[in-house]
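Student: Just need the structure, nothing else, for what follows:
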Amino acid sequence: MADLNQEALEGLAAELGAVLLARGMMLAVAESCTGGWAAQAVTALAGSSVWFERGFVTYSNQAKMDMLGVAAATLERHGAVSEATAREMALGALAHSRAEAAFAISGIAGPGGGSDSKPVGTVCFAWATAAGPVRATTCRFAGDRRQVRMQAVAYAFREMRAVLVAMP
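Tutor: A predicted model of the protein is given here:
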């Protein structure tokens, strides 16, 4: 974590962009707790418009439903910070864009808002492509609000790249 900074995030974005470019694919991102940081890191790179289609900042539950089509029942049953919601966010980003790859980030960056079952630092992710199944996971990151958010963006970039590299 000590070596993670904005420059490192932009480097990870560039690595992801190179894979997207090589595959002729575009990316969309759906962000909640990171508030557009992934999209910012991508668009900091000159030429990213060739492989970045759009970003959705859906901080509220209503925004998740309106912009990404997340079902109210999913939010009621699982909460905004859940793999089920992240999956629907990623699929919604694909459905509401021209992208062939998407990821979603939803979590609790702190300092408040955590619970026993979902403590501060809990972040749920999903990665989807037009060609394959959705992959989701939950991580717990340590640190302050900025550190949790930065680690979440870095993790999302790394794992999206891994999903794309593993594609046939």
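Student: Every contact and neighbour count from this point should use C-alpha atoms.
Tutor: Will do.
Student: how far does the lengthiest helix in the chain sit from the chain's center?
Tutor: Of all segments of type helix in the chain, defined using DSSP state H, the longest is helix 145-166. The chain centroid and the centroid of helix 145-166 are separated by 7 Å, computed with CA atoms, centre = their mean, to the nearest Å.
Student: which residues in this protein form strands?
Tutor: Under the criterion DSSP state E, strands of the chain are mapped to 27-31, 52-57, 101-107, 122-129, 132-140.
Student: in the fourth one, what counts as buried?
Tutor: Taking 16 or more other CA atoms under 10 Å as the neighbour-count basis, strand 122-129 is seen to contain the buried residues 122-129.
Student: Can you lay out these as JSON lines showing distance to A142?
Tutor: As requested, those are arranged in JSON lines below (distance: CA to CA, whole Å):
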{"residue": "T122", "distance to A142": "9"}
{"residue": "V123", "distance to A142": "11"}
{"residue": "C124", "distance to A142": "14"}
{"residue": "F125", "distance to A142": "16"}
{"residue": "A126", "distance to A142": "20"}
{"residue": "W127", "distance to A142": "22"}
{"residue": "A128", "distance to A142": "26"}
{"residue": "T129", "distance to A142": "29"}
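Student: residues in contact with stretch 105-113?
Tutor: By CA atoms under 8 Å, 6 or more residues apart in numbering, the surrounding residues in contact with stretch 105-113 are 30-34, 80-82, 86, 114, 118-126, 144-146, 148-149, 152-153, 156.
Student: Try it again at 7 Å.
Tutor: Counting by CA atoms under 7 Å, 6 or more residues apart in numbering, stretch 105-113 makes contact with 30-33, 80-81, 86, 114, 120-126, 144-145, 148-149, all of which sit outside it.
Student: ok, F125 to A63 distance?
Tutor: Distance of F125 to A63, computed by CA to CA, to the nearest Å: 17 Å.
Student: want to put them side by side, so please do this one too:
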Amino acid sequence: MTTTQRAGQVIERAIAQHLSIATAESLTAGLIAAELATVPGASAVLRGGVVSYASEVKSALLSVDEGLLATAGSVDPQVAEQMALGARRACGADLAVSATGVAGPEPHDGKGVGTVYIGWAYAGGSGAQAHHFVGGRDAIRAQATQAALQQLIQLLEQAGGHAD
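Tutor: As a prediction, this is how the structure comes out:
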């Protein structure tokens, strides 16, 4: 399934379920929200997103714990989860997804190139999933975007009874 098809599926399901979406993005720098916004009707469910490339922005806008950022670095599953929680709150959305990781060309925060965490948050809970992508910078960012859209599809499948 292409990224565009996956984004269309997210928007279609969110509209059908009357659920709003937010994003928090680091390595993808807005690609997830941009892909969702290409779908006609996205404005009915896409609340907004935060591009938080810098740790200071993660902390200030998304309420990611400064101590966690100082000890674990920005490429961490707990950071991804806190980013999603922060985006959900900041945008007033029913569900949110986040992406943080290393697109390269060099390792970052002790994590290898291709290490990506996709975070998620909705009324039923929150968490993060580790991914290890291969390829150049653009390929890793594209794969992270695909993974985040797939996570949104999974959230929408789970969120039916937890949309409060």
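Student: Superposed, how do the two chains score by TM?
Tutor: With the length set by TM-score structural alignment, normalised by the length of the second structure, the two chains reach a TM-score of 0.92; 160 aligned residues with a CA RMSD of 1.4 Å.
Student: could the strands of the first structure go into JSON lines alongside distance to L16 of the first structure?
Tutor: As requested, these are exported to JSON lines (distance: least, CA to CA, whole Å):
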{"stretch": "strand 27-31", "distance to L16 of the first structure": "9"}
{"stretch": "strand 52-57", "distance to L16 of the first structure": "10"}
{"stretch": "strand 101-107", "distance to L16 of the first structure": "11"}
{"stretch": "strand 122-129", "distance to L16 of the first structure": "13"}
{"stretch": "strand 132-140", "distance to L16 of the first structure": "17"}
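Student: closest to A90 of the first structure out of the ones you listed?
Tutor: Across these, A90 of the first structure has its closest neighbour in strand 101-107 (5.0 Å, CA to CA).
Student: what's the angle between that closest one and helix 145-166?
Tutor: Here strand 101-107 of the first structure runs at 150 degrees with respect to helix 145-166, directions being taken by axes from the mean of the first three to the mean of the last three CA atoms, to 10 degrees.
Student: In the second structure, what stretch matches strand 101-107 of the first structure?
Tutor: Under TM-score structural alignment, the counterpart of strand 101-107 of the first structure in the second structure spans residues 95-101.
Student: And for stretch 66-80 of the first structure?
Tutor: If you align by TM-score structural alignment, stretch 66-80 of the first structure falls on residues 60-74 of the second structure.
Student: That stretch: which residues count as buried?
Tutor: For stretch 60-74 of the second structure, burial by neighbour count (16+ other CA under 10 Å) applies to 61-66, 69, 73-74.
Student: Which two of those have the greatest separation?
Tutor: Using CA to CA, these span at most 16.8 Å, a distance reached by L61 and G73.
Student: what's the mean deviation for the match of strand 101-107 of the first structure versus the first structure?
Tutor: Compared with the first structure after the fit, stretch 95-101 of the second structure shows a mean deviation of 0.3 Å (mean CA distance after the TM-score superposition for the first structure).
Student: next one: that stretch to chain centre, how far?
Tutor: Distance of stretch 95-101 of the second structure from its chain centroid, counting by CA atoms, centre = their mean, is 2 Å.
Student: Contacts only, for the residue positioned nearest the centre of the second structure.
Tutor: Among the residues of the second structure, S98 comes closest to the average C-alpha position under CA atoms, centre = their mean, at 1.9 Å. By CA under 7 Å, 6+ apart, the contact list for S98 of the second structure reads 23-25, 80, 83-84, 118-120.
Student: ok, so of those residues, who is nearest L156 of the second structure?
Tutor: L156 of the second structure lies nearest to W120 out of those, by CA to CA, at 11.1 Å.
Student: What is the aligned counterpart of that closest one in the first structure?
Tutor: Mapped onto the first structure by TM-score structural alignment, W120 of the second structure lines up with W127.
Student: Now that match. Nearest residue, chain neighbours left out?
Tutor: F103 (4.3 Å; CA to CA, 6 or more residues apart in numbering).
Student: Just give me the neighbour total for the one you found.
Tutor: As a burial measure, the neighbour count of F103 of the first structure was computed by other CA atoms under 10 Å and equals 31.
Student: residue contacts, it?
Tutor: By CA under 7 Å, 6+ apart, the neighbours of F103 of the first structure are 28-30, 90, 126-128, 156, 160.
Student: Nice, that's everything, thank you.
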